[in-house]
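**Student:** Mind folding the following:
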Amino acid sequence: MNQISPLAFVHPEAKLGDNNVIGPFCYIDKNTVLGDNNVMQNSVTINYGARIGNNNEFFPGASISTKPQDLKFKGEETICEIGDNNSIRENVTISRGTASKGTTRVGNNNLLMENMHIAHDCFFGNGLIIGNSTKFAGEVTCDDFAVISAEILCHQFCHIGGYVMIQGGCRFSQDIPPYIIAGKEPTRYCGVNLVGLRRHGFSNDLIELIHNAYRLLYSEGILKDGIKKIKSELQMTPEIQYICDFVESSKRGIIR
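**Tutor:** Take a look at the predicted model:
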């Protein structure tokens, strides 16, 4: 049975699963779907088009599936998908999609800290930690297990690789490849994310292989030449293939 505060508003067309807790002054719009065991503390807004999974906790002031901050948006039917087991802290805002992709998606087991923003058509993976007041523009992709510190500004269309650590206060308009630390001003490559990789069970040999891949990649003035060296000199594990694929498919270029 759902526990709904008498001071909350739930639209009669909203679809709720079981055992949800909806606190006072929450607002749940029509065309929304909630799974099971979600907790919404006071003053949470679930806007039109939200699709929410199970076991998520939303803190006061969070606003999910907001109208996109995109002047090209003309009211088309789009959605915002939130997976399972996420902690979405105070005043987090997540926009729904536009005609470009139709969906904004946040995966599972993420911690989204206070006052951060995910714009329209972003695709975010699993196991992410995103710090206070960090802002992502539209159509950003963020792969699994990235740690993105506080007060970061990310340009639209960027791609953030998995297992990265990004220093607080950074701003960037190029892609950040996987497994690295990015920081300083301007934002640049600061080495392999040793601590993060060890915490996720990467062996020393694999970490060394990743380090060698970036040594070869950045030793060349032209990234294509670095990729050729990686492919010719290193063992092509899934992790090295991921690095090569990431760099070769980058549309904005990678940080150097």
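
**Student:** Going by C-alpha atoms from here, please, whenever you check contacts or count neighbours.
**Tutor:** OK.

**Student:** Show me what the helix or strand containing residue 243 is in contact with.
**Tutor:** In this structure, residue 243 sits in helix 238-249 according to DSSP states H and E. Applying Cα atoms under 8 Å, 6 or more residues apart in numbering, the contact partners of helix 238-249 are 161, 177, 178, 209, 210, 213, 223, 224, 227, 253, 254.

**Student:** so where do the helices sit in the chain?
**Tutor:** Under the criterion DSSP state H, the chain contains helices at 194-199, 204-219, 223-233, 238-249.

**Student:** contacts for the third one?
**Tutor:** Applying Cα under 8 Å, 6+ apart, the external contacts of helix 223-233 come out as 213, 216, 217, 218, 219, 220, 244, 247, 248.

**Student:** Buried ones among the residues you listed?
**Tutor:** Among the contacts of helix 223-233, the ones that count as buried by 16 or more other Cα atoms under 10 Å are 213, 216, 217, 218, 244, 247.

**Student:** of all these, which comes closest to residue 114?
**Tutor:** Residue 114 lies nearest to residue 247 out of the buried ones among the contacts of helix 223-233, by Cα to Cα, at 31.6 Å.

**Student:** Distance to residue 104 for the helices of the chain - can I get that in a markdown table?
**Tutor:** A markdown table is the format used below for these (distance: least, Cα to Cα, whole Å):
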| stretch | distance to residue 104 |
| --- | --- |
| helix 194-199 | 27 |
| helix 204-219 | 31 |
| helix 223-233 | 31 |
| helix 238-249 | 21 |
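
**Student:** this one next, for a side-by-side:
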Amino acid sequence: MAMHPSAIIEDGAEVHASVEIGPWTLVEAGAVIDAECRLESCVRIYGGTRLGPRNRVCHGATLGSEPQDLSFTPEHGLPLTIGSDNCFREYVNISRGVKSEAGTCIGSRNYFMAFSHAGHDCKVGDDNILANTATLAGHVELAHHCFVSGQVAVHQFARIGAYTMIGGLTGVSKDIPPFMIANGQRAVLVGLNLVGLKRNGFTTAQRARIKAVYRLIFRSGQRLEEGLHEAKQRYPSPETDQIVAFIEASERGVAGFG
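**Tutor:** Below you'll find the predicted structure:
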């Protein structure tokens, strides 16, 4: 193990022999750090945190810290579980869980830029990017292949579907369905995330079908239930199923077009 003399690993922490640990870093008892992780300077990994292999944690980041929830007490703390190949840049903060059984869950290959935050009991999928100071409140669900721009604030319990982009300085108070761009002081849909869809291999036909589905659901003048039903009949596809299932499962309501 390549460990700086000033670093501290408490008794009861499990750290793989291949992990690199920089100066003034603290790994608390109860933390588990898998192979080939790199913990840089002044990092703190709290007890109850599990990092999968090949994660990079940069200067000043804190993983598994006490939830910012006034009802929290240490005996009710739940874990933070992190997959593989994530990058947590300077001063990122991820809270441990407090209310959901699985605690806070971060998937794999995510990139958290400096000062970004995921609150307690969040569920973050794979291949997402959170830009500087982007903030997910507690219980937020972020699917996969999403781009959350700088200084975005996502309300607790909101859901963000796959392949979405949230514009900078946006406040997200309702669910954002898959494949879309959302923007504004209170987020509204402004169109398809065409760049993101192209980069992730969606064909011209798929993109056209997604656009037609959203036009039918939101622009046809029908009641939402009618639009969802007709979309499934007229445009059968995995993308349509994903859109309809996301909207039908919404409890906060889904953002519409501005």
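
**Student:** what's the TM-score here?
**Tutor:** Remark: TM-score between the superposed chains equals 0.97 [TM-score structural alignment, normalised by the length of the first structure]; 254 aligned residues with a Cα RMSD of 1.1 Å.

**Student:** hmm, back to that, scan the contacts of helix 238-249 of the first structure and report the most crowded one.
**Tutor:** residue 177 (28 neighbours; other Cα atoms under 10 Å).

**Student:** List the residues that contact that one.
**Tutor:** 159, 160, 161, 162, 164, 243, 246, 247, 254, 255.

**Student:** Try it again at 10 Å.
**Tutor:** Each residue near residue 177 of the first structure by Cα atoms under 10 Å, 6 or more residues apart in numbering is listed here: 143, 159-164, 189, 214, 242-247, 250, 253-256.

**Student:** ok, now residue 192 of the second structure?
**Tutor:** Residue 192 of the second structure neighbours (Cα under 10 Å, 6+ apart): 163-165, 178-182, 207-208, 210-211, 214.

**Student:** Going through these, which ones are buried?
**Tutor:** Here, 16+ other Cα under 10 Å leaves 163, 164, 165, 178, 179, 180, 181, 182, 207, 210, 211, 214 buried among the contacts of residue 192 of the second structure.

**Student:** nearest to residue 53 of the second structure, of these?
**Tutor:** Distances from residue 53 of the second structure to those, taken by Cα to Cα, are shortest for residue 163, at 25.0 Å.

**Student:** From residue 120 of the second structure, how far out is the closest one?
**Tutor:** 23 Å (Cα to Cα, to the nearest Å).

**Student:** re earlier: can you put the contacts of helix 238-249 of the first structure in a markdown table and add distance to residue 131 of the first structure?
**Tutor:** Formatted as a markdown table, the contacts of helix 238-249 of the first structure follow (distance: Cα to Cα, whole Å):
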| residue | distance to residue 131 of the first structure |
| --- | --- |
| 161 | 17 |
| 177 | 19 |
| 178 | 19 |
| 209 | 29 |
| 210 | 26 |
| 213 | 29 |
| 223 | 31 |
| 224 | 33 |
| 227 | 32 |
| 253 | 24 |
| 254 | 22 |
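
**Student:** which pair in those spans the largest distance?
**Tutor:** 209 and 253 (22.6 Å).

**Student:** Not counting its neighbours along the chain, what's nearest residue 196 of the first structure?
**Tutor:** In space, and not counting its chain neighbours, residue 196 of the first structure is closest to residue 163: 6.8 Å by Cα to Cα, 6 or more residues apart in numbering.

**Student:** That concludes my questions; thank you for your assistance.
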